[in-house]
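# Here is my input; please provide its structure:
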Amino acid sequence: MTVSTERAPTGAPTERDPIPVTTVQTRTAERENRFPRWLFKLISPIALVVLWQVLTSTGVLSDDTLASPATVAGTAVELWDEGRLQDAIVASLQRVGAGLVIGVVVAIVLATLSGLFRRGEDIIDAPMQMLRTVPVIGLIPLLIIWFGIGEQPKIVLIALAVTFPLYMNIYGGIRNVDAGLVEAAKTLGLGWFAQVRHIILPAAMPNALVGLRYSLGSAWLALVFGETINATAGIGYEMNMAREFFQTDVIVVCLVLYALLGLVADFIVRLLERTVLAWRPAFSGA
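Purely as a prediction, here's the structure:
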């Protein structure tokens, strides 16, 4: 009796030899360790500043048109030493903070009522959809007539700019909750309040945080216009005074302040997202 034996091809994996696997994630991690992400994020801003300095140094841009980065930095130091920069930042932050609190509270209440209840949608959503198409900046004359030229119109303007985008995102987040999850919750015997707490609100949270980020940007934009209403302090006030004397360096300092404050606010919301949405892994880019 002859027993035939078959030999595996040379190099073929056997049961004892595991198949070698090279993952793309390992290579990506090695590249990220070699070149940190924060380094890539700094390349484009630094390149823009260098280009700006070159254009001003070569005379392509005059100081009357746009002050150089070196001049702007020197002006910022002078304003800080005089205390004007700190006072402007505090005044603007107080206005944005007050308007943001009012706008967030109003948006959450209206969006929750409109999103959870059909009658609430019938009563609230239609007026909100109409009002959100009205340019908020166009309401400045009416706000001055209604509230005068003090702090109230500035805060109301910021609150309106915050309310509408946040309302839209929260409302959309509630209405886009998977109906299958709600049915599953009912099957498990969860009551209405438990469904809202454990299913609907967590599912709507990503949309709400996106709306909050957008609302913060709208708040700073509204502040720029709001501080043109007879302001006696704030970043916008410094910009208006600089415009009267054609001080482009001061104007750029104020614009940079707006950008930095908006960036810090967005960074805070991103940290909040990582904390609140820790249960929800998201795609971080290839």
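# C-alpha only now, for contacts and for neighbours.
Fine.
# any idea which element residue 100 lies in?
With elements delineated by DSSP states H and E, residue 100 resides in helix 84-116, which encompasses its position.
# What is that helix packed up against?
helix 69-82, helix 152-175, helix 201-226, helix 235-244 (3 or more C-alpha pairs under 8 Å, 6 or more residues apart in numbering; DSSP states H and E).
# Just say which of those is most tucked in.
With neighbours defined as mean count of other C-alpha atoms under 10 Å, these peak in mean count at helix 152-175, which reaches a mean of 25.
# got the angle between that helix and helix 84-116?
Interaxial angle of helix 152-175 relative to helix 84-116 (axes from the mean of the first three to the mean of the last three C-alpha atoms, to 10 degrees): 40 degrees.
# before we move on, back to that, export the helices and strands packed on helix 84-116 to CSV and tack on distance to residue 260?
Putting the helices and strands packed on helix 84-116 into CSV (distance: least, C-alpha to C-alpha, whole Å) gives the following:
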stretch, distance to residue 260
helix 69-82, 13
helix 152-175, 18
helix 201-226, 11
helix 235-244, 12
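# now for those, which one comes closest to residue 252?
Distances from residue 252 to each of the helices and strands packed on helix 84-116 were compared by C-alpha to C-alpha, and the smallest falls on helix 69-82, at 6.9 Å.
# Who are the contact partners of the residue nearest to residue 124 when sequence neighbours are not counted?
Once flanking residues are discounted, residue 124 sits nearest to residue 114: 6.1 Å by C-alpha to C-alpha, 6 or more residues apart in numbering. When contacts are counted by C-alpha atoms under 8 Å, 6 or more residues apart in numbering, residue 114 touches 120, 121, 122, 123, 124, 125, 171.
# okay, those in a markdown table with secondary structure next?
Supplementary listing: the contacts of residue 114 in a markdown table, determined by DSSP: H, G, I helix; E, B strand; the rest coil:
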| residue | secondary structure |
| --- | --- |
| 120 | helix |
| 121 | helix |
| 122 | helix |
| 123 | helix |
| 124 | helix |
| 125 | helix |
| 171 | helix |
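# Alongside the first, I'd like the structure of this one:
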Amino acid sequence: MIAVTISTAAAAPVASTPAEEATPVRRTRRRGLAPGKRLPASRLIGPALIVALWAAASAAGQLDPGAIPAPWTVVSTAGRLWTVGTLPTDVLTSLGRAGQGFTLGLTAGVVLALAAGLSRIGDALIDGTVNLNRAVPTLGLIPLFILWLGIGETFKIAIIAIVVYIPIYLNLHSALSGIDHRYVELAEVQGLSKIGFIRQIVIPGALPGFFVGLRLGVTGSWLSLVVLEQINATSGLGYMMFQAQNYGQTDVILVGLLIYGIFGLLSDTLVRLIERRVLSWRRTLSS
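Have a look, this model is predicted:
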């Protein structure tokens, strides 16, 4: 009888007190692993900090004005060159050369990558040749291209196109080759045509790699332009910097470098904005 009573008491539910019912249950929240929200104008923070340090060092007399002029001196020089009219001409000339070379390089990179990425025969004919071209220093081709195309504008645009098409081809070809084969099998089961397969599977899968190559190509066009415009040129930012070197005008050289940097940052930002809009369906850390 005692054993039955004890077991019954043990099995009976214990009534909770009102104080215990009012006490909320605390749950530990896991710390987020994502980088967090994007800061407004975050890409300008680094350059603004560099300019601030440059200005502070110049104001404190820590920099030699003859070697590294102060930021306000560079801005004043840029305003003078713009007023005279030489700077707008040089900027437009450089933009034209970079634009033509980039357009040719973009077209060649996309066409070759598609031909090599979607065909075994194209891959055998194209991929090895492009990688051989990549192994050869592009600026080392300048003397040969001058002999082939002359010393005018044509060889400059051709060199820029080569610098641009290589990263676009490599990244787009890698993205095409990296598409999961299970999607190919799924497209075959669904009965997609070749055009439908390219439109629904290939293009969405290769776009991230394409935009990486596009950003590298945009930057490469500006990097090669600064060298090419110092060879038999009569206008352009590189020509302006080369002339300033002969006269020891470091402020003019810094004006050219800053304009190159601004153009590079703006073009890269434009590509990133287009990428974010086109690939809005992706959920990544950056988004």
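# Whichever of the contacts of residue 114 of structure 1 count as buried, I'd like them selected in ChimeraX; how would that read?
Only the buried members of the contacts of residue 114 of structure 1 end up in this ChimeraX selection, burial being decided by 16 or more other C-alpha atoms under 10 Å:
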select :121,124,125,171
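# Check the gap between the aligned partner of residue 270 of structure 1 in structure 2 and residue 157 of structure 2 for me.
Superposed on structure 2 with TM-score structural alignment, residue 270 of structure 1 falls opposite residue 272. Noted for residue 272 of structure 2: a distance of 25 Å to residue 157 of structure 2, by C-alpha to C-alpha, to the nearest Å.
# Counting neighbours, what do you get for residue 3 of structure 2?
Neighbourhood size, residue 3 of structure 2 [other C-alpha atoms under 10 Å]: 8.
# Nearest spatial neighbour of the most centrally placed residue in structure 1, chain-adjacent residues omitted?
The centre of structure 1 sits closest to residue 213, judged by C-alpha atoms, centre = their mean, with a distance of 2.9 Å. Taking C-alpha to C-alpha, 6+ apart as the measure, residue 213 of structure 1 lies nearest to residue 266, with 6.1 Å between them; neighbours along the chain are not counted.
# The one you found - how many residues pack around it?
In terms of burial, residue 266 of structure 1 registers 17 neighbours under the definition other C-alpha under 10 Å.
# Which secondary structure elements does the stretch of helix or strand it belongs to sit against?
For residue 266 of structure 1, the enclosing helix or strand under DSSP H and E is helix 248-276. If contacts are counted by 3+ C-alpha pairs under 8 Å, 6+ apart, helix 248-276 of structure 1 sits against helix 69-82, helix 201-226, helix 235-244.
# got the ones you listed as JSON lines, with distance to residue 259 of structure 1 columns?
Supplementary listing: these in JSON lines, determined by distance: least, C-alpha to C-alpha, whole Å:
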{"stretch": "helix 69-82", "distance to residue 259 of structure 1": "14"}
{"stretch": "helix 201-226", "distance to residue 259 of structure 1": "9"}
{"stretch": "helix 235-244", "distance to residue 259 of structure 1": "12"}
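# Identify whichever of those helices lies nearest to residue 175 of structure 1.
Closest to residue 175 of structure 1 of these is helix 201-226 (C-alpha to C-alpha; 8.3 Å).
# That closest one aligns to what range in structure 2?
Aligned by TM-score structural alignment, helix 201-226 of structure 1 falls on residues 203-228 of structure 2.
# burial count for the aligned partner of residue 254 of structure 2 in structure 1?
For residue 254 of structure 2, the equivalent position in structure 1 is taken to be residue 252, counting by TM-score structural alignment. Burial of residue 252 of structure 1, expressed as a neighbour count using other C-alpha under 10 Å, amounts to 21.
# Quick check: closest non-adjacent residue to residue 252 of structure 1.
Once chain neighbours are set aside, the closest to residue 252 of structure 1 by C-alpha to C-alpha, 6+ apart is residue 72, at 6.9 Å.
# residues touching the residue opposite that neighbour in structure 2 once aligned, list them.
Aligned counterpart of residue 72 of structure 1 in structure 2: residue 74 (TM-score structural alignment). Each residue near residue 74 of structure 2 by C-alpha under 8 Å, 6+ apart is listed here: 251, 252, 254, 255.
# Take these and map them onto structure 1. Which survive?
Using both residues aligned by TM-score structural alignment, their matches' C-alpha atoms under 8 Å, structure 1 keeps these contacts from these: 251, 252, 254, 255.
# May I ask which two of the residues you listed are separated the most?
Using C-alpha to C-alpha, the two most remote members of these are 251 and 255, lying 6.3 Å apart.
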